[in-house]
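> The following comprises the amino acid sequence and a computationally predicted model.
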Amino acid sequence: MIDLVIEQLISKVIDSGLIQERDRIYCRNQILGLLKLDTFSEVIETETNLTIPQLLGQLIDDAVERQVITGALDEREQLDAHIMNVFLPSPSQLNDQFDQLYLEDPIKATDFFYSLSQTSNYIQTERIAKNIHFQTDTDYGKIDITINLSKPEKDPLQIKREREMKQTSGYPNCVLCKENEGYVGRVGHPARSNHRMIDLDLLGEGWLFQYSPYLYYNEHSIVLSKKHEPMEINRDTFKRLFAFVEQLPHYFIGSNADLPIVGGSILSHDHYQAGRYTFGMTDAKDAYTFDLVDFPEIEASVLNWPMSVIRLRAKTYDQLVEAGDLILTKWRQYSDPDVELIAYTDETPHNTITPIAQYRDNAYQLDLVLRNNRTNQEHPDGIFHPHQDVHHIKKENIGLIEVMGLAVLPPRLKTELAELKDYLLGDSDQIESYHQDWAEQIKLEIQSITEDNVDQVIQAQLASKFVRVLKNSGIFKSNDKGWEAFKRFTSSLNN
């Protein structure tokens, strides 16, 4: 039985184009060694409807049953990555293949690398498929909602191992470091045997390009510095973003902000996120346009979007870098107490920017999302951060992905929304207390909730709640006072 599964896996990988039939015996023997098997019976028929992740799961279950490994999550994932690494070229061979395809067409190169990253099970396609995802139209355009169910829950054995393990190793320094490529993994640090990265030159500096193991959107990728250095948004950031777009013009690229609360989850390692996807913010309309007198060739506007976004467009990107640097420099120092915007508390900075660059409609584009991380007694988690009344949906930082209109919501909502559905239909009175006010509000707003429309109602209400999350996080609110304050800032750019 296990011999059949091994051959089916190898056949699937051959069908994907990752290896050739000539590699079958070599790959089989490598896998037999990893599984501690010393015999093999020839298999003739290898047709199967099972996917690569499903076949891998069978091999790993068998290894647990035979006590080759324990059932702990980290050991399962290490063996999974080990097995798929058997089929992969070395980093240098992969980069050579990518470079050759890039000379033909940059899209061919990324298509090849994306396909390889899926086939190798580095991109967790089977787990990602568990996510709940839908789109809803709002007053600001489309909003994407994802309930994140892809990351596996840690079993009791894994939790016990992590508690007992004294993490003394500083290698790799973090999950983004270049040393993760091919790293076997350890308790508390993910297995990366099947991990590969593409070398990038950005401003003469060494950077790396990889896909995210848990995609939130099409071709969700990470661009990371070869140096383990903290994130920082500055003029060079804008230059690097456009250097990337120039090389891969079919991708957008953006950076999380570089301050706590408004920044990303890993501020200790400079990195950006990229991909091939059109977010709601990408298609947002202009609320108003304005002139930058020092940059007459730039089209400048403020977007009609729940967060505070300046968009700059030009035929070449050199001036966008300079204008972006001007806006960032002004913003770092800018205060407007009338809207609770204060740039510094003593020596502590509060203002920064989330930048996004792309080539779109025959022009280079730079979106600058204005951020501030100040807290006060009323909003201890952040004044421009999801407020208490939306914490039942999301209370985590609003990073680059959310800024652009894709909500990444916690897995608990799968069960809780099912309970909400039953509650709205009158089939149950069981609902989490923190959703109670929301449920009553929905009942008041929507007079007729039926089996036919309840799912659509919940999706629309969830998207509306996420728009509230974004509005909380925006500096200049979408009202007369907010627009006046925003215009004060854009006017100041010409002083």
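Nice, thanks for sending it over.
> alpha carbons only for contacts and neighbour counts from here, please
Noted.
> now the closest residue to His379 other than its chain neighbours: how far from Asp258?
Once flanking residues are discounted, His379 sits nearest to His387: 6.9 Å by Cα to Cα, 6 or more residues apart in numbering. Going from His387 to Asp258 by Cα to Cα, to the nearest Å gives 21 Å.
> How about the contacts made by the one residue sitting closest to the centre of the chain?
In the chain, the residue lying closest to the centroid (Cα atoms, centre = their mean) is Tyr216, at 5.3 Å. With contact taken as Cα atoms under 8 Å, 6 or more residues apart in numbering, Tyr216 is in contact with 146, 408.
> That one should be in a strand, yeah?
No - under DSSP: H, G, I helix; E, B strand; the rest coil, Tyr216 falls outside any strand and is assigned coil.
> Strands of the stretch 51-200 of the chain, start to end?
For the stretch 51-200 of the chain, the strands defined by DSSP state E, counting those that start in this stretch cover 132-138, 141-147, 198-202.
> Report the buried residues of the shortest one.
Looking back up the chat, that one is strand 198-202. 198-200, 202 (16 or more other Cα atoms under 10 Å).
> if we can go back for a sec, the residue nearest to His379: neighbour count?
For His387, the number of neighbouring residues by other Cα atoms under 10 Å comes to 21.
> returning to what we had before: could I get the buried residues of strand 198-202 as a markdown table with distance to Phe87?
A markdown table is the format used below for those (distance: Cα to Cα, whole Å):
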| residue | distance to Phe87 |
| --- | --- |
| Ile198 | 18 |
| Asp199 | 21 |
| Leu200 | 24 |
| Leu202 | 30 |
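> try this one next to it:
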Amino acid sequence: MENEMVSTGASESRQALHAIEQLVTFAYNHGLIQEADIDYSRNLLLEEFGFDEPFLEAVGDEVPASPQQMLDVLIDYAAAHEMIQENSDTYRDLLDAKIMGLLMARPSEVTAEFMKRKDAQGIQAATDYFYKLCIDSNYIRMDRVAKNEYWKYESVYGDIEITINLSKPEKSPKEIALAKLLPPPVYPKCQLCRENVGYAGRVNHPARQNLRVIPLELNGEKWFFQYSPYVYYNEHSIIFHHDHVPMKLTKDTLKRLLGFVEAYPHYFLGSNADLPIVGGSILTHDHFQGGRHTFPIQKAEVTASFTHKTHPDVSLGIVHWPMSVLRLRAADAESLLECANEVYESWKGYSDAELDIEAWSWIEGEKVRHNTVTPIARRSADGEYEMDLVLRNNRTNEQHPEGIFHPHREMHHIKKENIGLIEVMGLAILPGRLKSELDQIADILSGHSELYEASLMEGHPLAVHRDWISDLMQAEDAGSLTKEEAVEKIQYQVGGIFTTILEQAGVYKHTEEGQRGFHRFLTSMGYTQHS
């Protein structure tokens, strides 16, 4: 028995040493380290795992294309030898980032390489390099991103993109309980702060030793550019302020968006709204989201065009979209900025009682603003500047306590969270719980009668979908579909529900009355429609 344990231990050690050698080779092959760094990097990993000498055989061409396989071997070894507190996703990820951080260039070196490529080959070559670096360093976990469910729904507004987000690891009940006992974090102040670069992390804050950010200047201020580790779309970028300052949507915000797309013309950049209910999940640190993806909103057509005598060189149009969108376009960024800011300032103070749009209300003796916008900037194929202003209002009432222009309660079984920038543009990010729930509903539609009966019981995971399932079961084909047909039907239904959610978030409805109201707003600013 003792000999078997020794043999097992030797085998584990050999596998771990082999993984270290493969990982160092991977890092060199993918440009994370240079030839002069190989011995240094190997020794750092040997020290981390308590080894005195390396794997003495050549690894040859057997190095995987992704670091994950080698990392799993090393983290399994660490778990078996009690080097991590618990063998859970959270603690594995903390060590994962630490390992890859040992195989990366310093932040200043990454920035220097980015700038060198930008100057020599252009900004697109620089972002290509940086994005690949973030994938190769496992900061962007492509193995998890690949697990996300994705499909398209053909709506009257064009294709709508649907994803079920499975890339964020879920915490165990033990970790959740432990996190509640910890004091409120003071460093870093949030997950967007620049101090995250190189941070070791903890049970309630991700490790970021493999995070790198690129400094940039917007409107004369210091900002940083990084990629999201959860890439909801291609080259999903986050642009965040140098300091931990709250979200605030002003003319300067719009100027920063236009300044960014001038410098990064192959990317779009947008901002979440700055008010609760209609804003994003992080309002405490000013930031934008951008990237290299053509969203459905960008493909949507302008259905009514308007002109203004003060801004003859700026075109403005109502976009055929479930939400209420104005598209401004001009060759000159400064002209577009002035026009967009005037629309924004006008909207902030605009009310239309007939349509439940109230710009302000008095709450506990304080005047509270309700109107804002979700702005999105991009460059068109011909180089002109475009800005979409999505009109938002965060007022609540007795009928809709979560928000009048927010997913209504009958939709909460699919999505109840805020409709933020990404959803506004036509990409649904739905909670991970839906993967198993929708799969079970597909079983019901394909004849699993026992599961249907169980779903009607209080406390069952599918009980939240009870009314929807009942509606689905009224169809003639209910119970006789193949599993594949049922999945296709459910995906179509979910796409329709999300489109309805976007319509509910729109302040001007797609009715004759709603569109008249939209035109009233534009007329109030002095715009005239032209054919």
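It's in. For clarity, every value in this text was computed on a predicted model and none was experimentally measured.
> Once they're superposed, what TM-score comes out?
TM-score for the superposed chains, counting by TM-score structural alignment, normalised by the length of structure 1: 0.96, backed by 494 aligned residues with a Cα RMSD of 1.6 Å.
> secondary structure class for the residue opposite Ile444 of structure 2 in structure 1 once aligned?
Ile444 of structure 2 maps onto Tyr423 of structure 1 when the alignment is built from TM-score structural alignment. Per three-state DSSP, the local secondary structure of Tyr423 of structure 1 is helix.
> The stretch 201-350 of structure 2: strands as residue ranges?
For the stretch 201-350 of structure 2, strands defined by DSSP E, counting those that start in this stretch occupy the ranges 214-218, 221-227, 237-241, 268-270, 287-291, 302-307, 315-319, 325-330.
> Go through these and pick out the most buried.
Most buried of those by mean neighbour count (mean count of other Cα atoms under 10 Å) is strand 268-270; its value is a mean of 27.
> Where in structure 1 does that strand align, residue-wise?
The aligned range for strand 268-270 of structure 2 is 252-254, by TM-score structural alignment.
> what's the average distance of that stretch to structure 2?
Aligned to structure 2 and superposed, stretch 252-254 of structure 1 gives a mean residue distance of 0.1 Å (mean Cα distance after the TM-score superposition for structure 1).
> Go ahead and name everything in contact with that stretch.
Outside stretch 252-254 of structure 1, the residues that touch it by Cα under 8 Å, 6+ apart are 241, 244-245, 272-277, 354-359, 400.
> Could you tell me the end-to-end distance of stretch 161-173 of structure 2?
Start-to-end span of stretch 161-173 of structure 2 (Cα to Cα) is 32 Å.
> and what of stretch 81-91 of structure 1?
End to end - Cα to Cα - stretch 81-91 of structure 1 spans 15 Å.
> Pull up the aligned stretch in structure 2 for that stretch.
Counting by TM-score structural alignment, stretch 81-91 of structure 1 pairs with residues 97-107 of structure 2.
> Of all the helix elements in structure 1, which one is longest?
Longest helix in structure 1 by number of residues (criterion: DSSP state H): helix 454-473.
> Who are the packing partners of the helix or strand that that helix is followed by?
Using DSSP states H and E, the helix or strand that follows helix 454-473 of structure 1 in sequence is helix 480-492. Here helix 480-492 of structure 1 touches no other helix or strand, going by 3 or more Cα pairs under 8 Å, 6 or more residues apart in numbering; DSSP states H and E.
> Which part of structure 2 matches helix 480-492 of structure 1?
Aligned by TM-score structural alignment, helix 480-492 of structure 1 falls on residues 512-524 of structure 2.
> With structure 1 overlaid, how far apart is that stretch on average?
Superposing on structure 1 and averaging over aligned pairs (mean Cα distance after the TM-score superposition for structure 1), stretch 512-524 of structure 2 comes out at 0.7 Å.
> in that stretch, what's buried?
Across stretch 512-524 of structure 2, burial judged by 16+ other Cα under 10 Å covers 514, 517-519, 521-522.
> re the thing from before, right, and the residue nearest to His379 of structure 1 touches Pro380 too?
No - between His387 of structure 1 and Pro380 there is no contact under Cα atoms under 8 Å: 9.3 Å.
> Between the two ends of stretch 142-161 of structure 1, how far is it?
From its first residue to its last, stretch 142-161 of structure 1 covers 43 Å (Cα to Cα).
> List the buried residues for that stretch?
Per 16+ other Cα under 10 Å, stretch 142-161 of structure 1 contains these buried residues: 142-150, 158-159.
> Then stretch 371-388 of structure 1?
371-374, 381-387.
> okay, those in TSV with distance to Ser115 of structure 1 and secondary structure next?
Shown next, in TSV, are these (distance: Cα to Cα, whole Å; DSSP: H, G, I helix; E, B strand; the rest coil):
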residue	distance to Ser115 of structure 1	secondary structure
Arg371	36	strand
Asn372	39	strand
Asn373	39	coil
Arg374	42	coil
Asp381	40	coil
Gly382	40	coil
Ile383	42	coil
Phe384	39	coil
His385	37	coil
Pro386	37	coil
His387	40	coil
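> quick one: what's aligned to the residue nearest to His379 of structure 1 in structure 2?
Under the alignment (TM-score structural alignment), His387 of structure 1 maps onto His408 of structure 2.
> and if you look at Leu149 of structure 1?
Per TM-score structural alignment, the equivalent position to Leu149 of structure 1 in structure 2 is Leu166.
> quick one: contacts for its match?
Applying Cα under 8 Å, 6+ apart to Leu166 of structure 2 gives the contacts 144-145, 147-149, 431-432.
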